[in-house]
Every structure is written in structure tokens, then in C-alpha cells.
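Student: next one to model:
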Amino acid sequence: MAVLKAFKAIRPRKDIASKVAELPYDVMSSEEAREIAKNNVYSFLHVDKAEIDLDKNINPYDKKVYEKANENLNKMIDNNILVQDQKNNFYIYRLTRNGKSQTGIVGCTSIDDYIKNKIKKHEYTRKDKEQDRINHVDICDANTGPIFLTYKYNEKINNIINMWTEKEPVYDFTAADGVRHEVWVIDGDETIKNICDLFKNIDSLYIADGHHRAASAVKVGIKRRKENPNYSGYEEFNFFLSVLFPHSDLNIIDYNRVVKDLNGLSVEEYIVKVSEKFNVDVYEGEGAYKPSYKGTYGMYLNGKWYKLAAKKGTYNSDDPVDKLDVSILQNNLLAPILGIDDPRTNDRISFVGGIRGLGELEKRVEKEDMGVAFSMYPTTLEELMNIADAGKVMPPKSTWFEPKLRSGLFIHKLR
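Tutor: The predicted structure follows:
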């Protein structure tokens, strides 16, 4: 049973929604955010990365940054850039990239469902990143960025979405990266109740993206409960902003790896060692090698692309984590040969989202003096859900979801 709650969204005026909406705070640096928002007073980066409005030398985790975020959020509300709806609604959010759409319901999910593992995780979180968003949510008194959740396809929910998306959207714009964003408001009380009832029949929700935002929202909710010992459980701080997509709509793309050097090996020595666990063939095709099926990898080394295929015995078939392609590469090559024992902390490895293309891997090796790059076959959504159901976690940088949800289209106040 999953709890989904309607809410009074704070959201942009229709005429400026495209100017407000921005990519999530964690996919860009402070410098990039300053450049993006420098001529746009409407940009939600003034809230999500408020250090851009302070001295360039300020620590982005300074309390003044969170206080500036709160000030900017309230200013956007006071200036009628953001307006709060008068009643509790659900919303439909559709993103379309390269002709493929994903359509989700925007609402608030329960911190208790997260605590009880009805909202399932597949990644570890870092305390420093959690603390950043705890401070942001607590001081802004709001969830400013949605958590990206998924659920197993439900035909009745899909029928409701199809019915409401026949109406004219309240927002419809295409961002600079070519992604089209459409939003509809579900304001019918009977439909809202029906959606709530349908989600009660869904056993589990899965975090696709936003583990740190989710963990932080929950910890702020727990903090507020301690501050309000007579809480009823219905207060807004008991819930956090989410967008829920059916798993059939989602697309995971490759998350590739680049390693700085060959760990003291010559090219010849390195290939001999790799050949113990992988079949290694020079790629004779044009351009870069993009793996087309599980268990294969591209490797860019010394100006050439190679095709790697994992040999039998490189993973434990009973462990859903061990048989991930990212695990096979980590356990049989990155750790034992290249010395990348902990990819979370080792500064010799970098991760490159597939959205950048495989040319980025060649560039890193050729122009940035890296040693070797690997192109990956994407993790599947079924693998993600199986691992979450087993109560396990994936290795770092196992999934990259595109397109990214925009921040600023929906804000959830905690009171």
C-alpha cells in the first residue's frame, strides 16, 4: 500500500514557466549555474543554487546560502513569479525527448513509506550531500526539487493519465536541450480520490533518481515531528514532493567510466591481464564501439576501440548485484587490474553520462591525458527493481536517467 497525497503546489505563472524551470541543482557546478542564470531573474537556480547571488568565494554549504535561497523563494512568491494553488491537486508531468515520452503523476509521498521501505532505494547516500539538502529543505521550509519515483505499470492509473492529457496543458514548452515539458492539473475531487485509492493497491515505489533529496526530505520530516510532538501525521512535513512514472515509460542510458592510468602496466601487460576474464577484440567498425547487449563493453585505449565480452565465471548468477555489467567490470577489471578498489572515493576514476556521447570518452583519453575509457551497456529498470526488492544497493554510478526532471515547476511547502 503506497500513500500518495494531493497538495497545493506553488508553481510558475504560465507565461514564464519556461524561464523558471531549470535542471536539478546537482547536475551543474556553481560556475555553470551563474552563467545560466546571469540574465534570467526568473531562473529557479536563484533558489536551488543560491550561492550564485553571493560572493563567488563563498562556501556553497554556508548557512548564508540556504538563507539566501529562502529569501529568493519568498521573493519569487511575493513578486507573483510563483503562485500557490488554492486547493489540493495532483498534476501530470510529461517529458518528451527524441520522440519518446514519459508521463508521471506529481504528488506527495509519505516519509513513513520511505522509513518502512515501501519506497525502495538502490543507492547509498553520502552524509555531506544529505546535510546540504537537509539545510536547504529545512531553511526554505519547502521541497523545491521533486523525487523521481517509478512504479510497476498500472492500467487503471494509465487510463486516468490518458483521459486528463486529452485536455490542454497548463504548461507546454521546449527547453534549450530539446526536451519538451507539458503539465496538466488534476483538480477533480473524484479523480483525486480514485488516484489515491489506486496507489493504495501498489505494493512498492522505487526511487529512480534523487536518493539524497529523498533521504533529506525524510530527515527534515523526522526533525519536524520531534519539534511538534503532538503531530497528527497529516501535516505537510510528513510528506515529500515526488513525480511517479510507470516503469514502462522510463529510459536508463549508459553511465560510462574513464580511468586516469593503467596502474603501472604497459599496454601489452594490461591487455594480457584483461584477457584472463574478457574476450578482447579490436573493433573494426566505424566510430566508437557502443555495446548492444549485456556482458559486453567498449574499451578505448591507445587510440583504438576494443570490444570486451565477459567470460563465463565472472559473476555469481544468484546475486542480482554481482551480475550487473557495472559490477562485472568493477570486480574483474577495475579493482584487480587498475586498482580502483572503491569507485566512490578513488580520484583516478571518472564517470561520464551517456548523454554526452562516446566522443566524450575519446576526448577524455586523448585531450585530458586519461589512460583508458569504457563504454557500458545500460542497466535495465528490471535489474534496478530486482535489486531494490532484494534490499540491496547498486554500485555507484550504475544508472543515468534521461530526460532530467526540471526544478521550479512544482514546490511543496512543509506547512
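Student: alpha carbons only for contacts and neighbour counts from here, please
Tutor: OK.
Student: give me the buried positions along stretch 65-77.
Tutor: Residues of stretch 65-77 classed as buried: 65, 66, 67, 68, 69, 70, 71, 72, 73, 74, 76, 77 (neighbour count, 16 or more other C-alpha atoms under 10 Å).
Student: for the nearest residue to the fifth one once chain neighbours are set aside, helix, strand, or coil?
Tutor: Put plainly, it is residue 69. Distances taken as C-alpha to C-alpha, 6 or more residues apart in numbering put residue 47 closest to residue 69, at 4.4 Å, once the chain neighbours are dropped. Three-state call for residue 47 (DSSP: H, G, I helix; E, B strand; the rest coil): helix.
Student: one more, for comparison:
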Amino acid sequence: MAIIKPFKAIRPAKDKVAFVASKSYQEYSRKELNAILAFNPFSFLHIINPGYRRAKNLKGQERYKLVHQIYLEFLSKNVLLKDAQDCFYVYQIQKDNYIYCGLLCGASIAEYQNDVIKKHEATLQRREELFANYLKTVEFNAEPVLMTYKDNAAIAEVIKKEKLKEPQYDFTTRDSVSHKLWVISDPATKIKIESEFQKTDALYIADGHHRSASSNLYSKIAQSSNPNHTGKEPYNYFMSFLIPESEIKIYEFNRKIKDLNGLTKEEFLTQLALTYRIEITEENLFKPKQKHQFSMYLEGDFYSLTLLENNYSLNDALRTLDTQILYKTILEPILNIKDLRKDKRIVYGYGKNNISIMKEEIDKGKFKVGFSMMPINISEIKAIADAGLVMPPKSTYIEPKLRSGITIYEL
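Tutor: Next comes the predicted model:
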């Protein structure tokens, strides 16, 4: 069963939420970041980028302590307020006429450890330790982990009824994305939500593997240093956004390679022909039409590569993934790209125009060859997680992307 709990969120004052909410720090260019920090004193970016005020590039504990200090300043000035009681929060994001709606809550660390909360990506120990140390110092978490669950009619009905009420927040960000938030404080409704999730066999992490792993590590550290540990402390949970699996959107990353590993075009195509049926397409921007088919752009032509399944074994959930097939049949054996995270010869692209961008960059000589594929679907993600397997890096780009600072979970 899936154990979740309501929590007392720290939230922006209603008249300031549109100014506080921010995208992930990494999504801004330096120019955008400086402009926001210069002209918006309420942005959550002031908290997570505290060196701006001092014109210093702060690192490590010095930065973490100042993050905590500025967070307390936002509280003292009533930019941020703490809810008086534990609540669930219905959060809706509308982007490009597509609506994502789910529940903000605390998810159980124990169930993360017991694999009720399932993972499909590997994490790096260094990053886990870095963020756990960050959590220990700043004492809050402002970025929910995106998780999905099997569609549940009872949960959907609860959310539907809440959405008939006036939202606590209703604002639109500069990128034309609409945000609404409803606060669920009614005791009976909270019990109903908890009981329905207890009937759920598993939750699946869609985005936020390092955040959840770091919360797990921090929980272990906090528990070991607390002689009066009861299991009810905030560190026994981490803030999550739960969304029905039918509502998430999964996009693909393409792969752009800087060279052919010393091969000529003809030699490269000859090696490909051992595993693929190769056809030059007439389409200006060819996109794959089915699983196990790839789009390849090379020297001004788009090719369709269709896997010859007699030459490749599809015998487990991982080997059937197109990202793994591409890796095991082309990137590793032919192009000698073994480490998909660190090899500087490979670059990843995503977004609705990623095929045209890939073509343009190859035509300009930035890359030699590019590959695109069909997006991975939720059933494939669940199969990987259920089998305890790990996807290749950059297998999925998943939406919704959540704003920081709309709800904050204190540790």
C-alpha cells in the first residue's frame, strides 16, 4: 500500500505567489536569472541563489547557511506563510491547452526503502550526499518529486469536487503557463485520500530520482542523530506531487554524435545494415512511426532504421526500450560510446522542435550524425521499475515540470 500524509506547507502570500514561484534554477540563462533577481524582490530564486545580494559566488556550507537565512527573512516579512494545520494540496498546471492535475503531499521514506515507491533511474552517490547535506542545513525542501499512480476513480472524484471551489491560487507565469492551487483541510476528505492511496500497490517516480534518494539519505542521518525518534517526524517523508499515470506527458531525447568513430559514411552504413533495415526517406523532417524504428540524419539525408529483430534479443523490459536498443546496437558497438553520461562526443536534445534543431546543427557541422526515436510510454517505465532495472540516461523528458516555492516542506 502507498502511505501518504498531509503536511503544513509554507506557502507564498496570495498576492505574491506569482512573484515567488520560479522554475528550476538550471532552466534560466544567466541573463534571465540576473534580470529576475534585479527586478523581482519576491522571487524564490533569491533564496536558492543567495550570493546575488553580495555579488559573490558562494559555495558549500557558506551558501547553504545563507539560503536558510534568506528563507527566514521571507518568513519574517510574511512573503511566505505557514499553514496552521496539515493539508493536502490540489495543484493544477495548464500548458498549451493540456491540463495536469495532482496532489501535493508527503510520501513515506519507509516505502521508498521498501520499494513501494519504485524507481527507474540510477542516482549518483556524490549528488545524493551533496543534496542531503543541503537539506540538513537549509531545513526545508521546495521541489516536489513527481510521482505517478494508476488512475483511481475515487481519488479523481475527490479532486473534482475540490476544484469546484474557489482556488487559493490562480495565476499565470510569464511563459503562459496557468497555475491553480486548492487547499484540502477538511478532516474527512483527508482521511478519504489517505485510505484510497493505501489501496494503491505502488507509486512510480517520474522525475526527481536524486531528490528522493537525497531525502532518503537525509532521513537516515536525521534518525541516527535523534535519540527520541518516533517515525512521525517530518524527515520520515518527502514532498511529492502525485499525478494519475494517464495525465503525464513523456517526450523523447534525441542523440547527436560528433563523429563516426573513424568510419566513412559507407563503412558506417554497412555496419548498420547488419542490425537494421535502412531506407532513405523523402520526408524533410522524418520522425519514427513505430517502436524499434529510428530516425537518423547523416550528411543531408534522413534515414529510417528499422530493427531486424532476428539479430537482437528482446528478452527483458530493458532490452525492449528504444534507448537501450540504440545504445546496444549502434552507440556502443559501432561508435564506441560506452559512458552515456560522460562521453563528450554525445549530446542530447529535447523539445517539440528537437528534430529540426538536430538537423540544423548537423548541417552546420556541429555534429556528424543524429538519432531520434518514439517516446517511451508509461507502461515501459513501470515495467523497468517493477523489474528493478535502470534506464539509460536521457531516456525520458517528462512533464509537468513543477515550479519551486509554491509549497515548501519544512524538515
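Student: sorry, back to before: now the residue nearest to residue 69 of the first structure: how far from residue 284 of the first structure?
Tutor: Residue 47 of the first structure sits 49 Å away from residue 284 of the first structure, going by C-alpha to C-alpha, to the nearest Å.
Student: looking at these two, which is more packed in?
Tutor: residue 47 (28 against 12; other C-alpha atoms under 10 Å).
Student: the counterpart of residue 219 of the first structure in the second structure: how many residues sit nearby?
Tutor: Using TM-score structural alignment, the equivalent of residue 219 of the first structure in the second structure is residue 217. Around residue 217 of the second structure there are 19 other residues, counting by other C-alpha under 10 Å.
Student: surely residue 217 of the second structure and residue 126 touch.
Tutor: No - look at residue 217 of the second structure against residue 126 with C-alpha atoms under 8 Å: they stay out of range, at 11.6 Å.
Student: the counterpart of residue 80 of the second structure in the first structure: what's it in contact with?
Tutor: Residue 80 of the second structure maps onto residue 82 in the first structure when the alignment is built from TM-score structural alignment. Going by C-alpha atoms under 8 Å, 6 or more residues apart in numbering, residue 82 of the first structure touches 10, 11, 12, 13, 76.
Student: what's the local residue count around the first one?
Tutor: Translated: residue 10 of the first structure. By other C-alpha under 10 Å, 21 other residues sit near residue 10 of the first structure.
Student: the fourth one too?
Tutor: Using other C-alpha under 10 Å, residue 13 of the first structure has 17 other residues around it.
Student: separation between residue 275 of the second structure and residue 310 of the second structure?
Tutor: In terms of C-alpha to C-alpha, residue 275 of the second structure sits 9 Å off from residue 310 of the second structure.
Student: hang on, I meant residue 48 of the second structure
Tutor: Distance of residue 48 of the second structure to residue 310 of the second structure, given as C-alpha to C-alpha: 52 Å.
Student: go on, residue 10 of the second structure?
Tutor: 56 Å.
Student: ok, the residue positioned nearest the centre of the second structure - contacts?
Tutor: Closest to where the C-alpha atoms of the second structure average out (C-alpha atoms, centre = their mean) is residue 207, at 2.8 Å. Going by C-alpha under 8 Å, 6+ apart, residue 207 of the second structure touches 145, 146, 147, 398.
Student: now render those residues as CSV, adding secondary structure and distance to residue 391 of the second structure.
Tutor: Output for these, formatted as CSV (DSSP: H, G, I helix; E, B strand; the rest coil; distance: C-alpha to C-alpha, whole Å):
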residue, secondary structure, distance to residue 391 of the second structure
145, strand, 18
146, strand, 17
147, strand, 17
398, strand, 14
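Student: tell me which of those you also see in the first structure.
Tutor: By both residues aligned by TM-score structural alignment, their matches' C-alpha atoms under 8 Å, the contacts of residue 207 of the second structure still in contact after alignment to the first structure are 145, 146, 147, 398.
Student: give me the buried entries from the residues you listed.
Tutor: Neighbour-count burial within these applies to 145, 146, 147; the criterion is 16+ other C-alpha under 10 Å.
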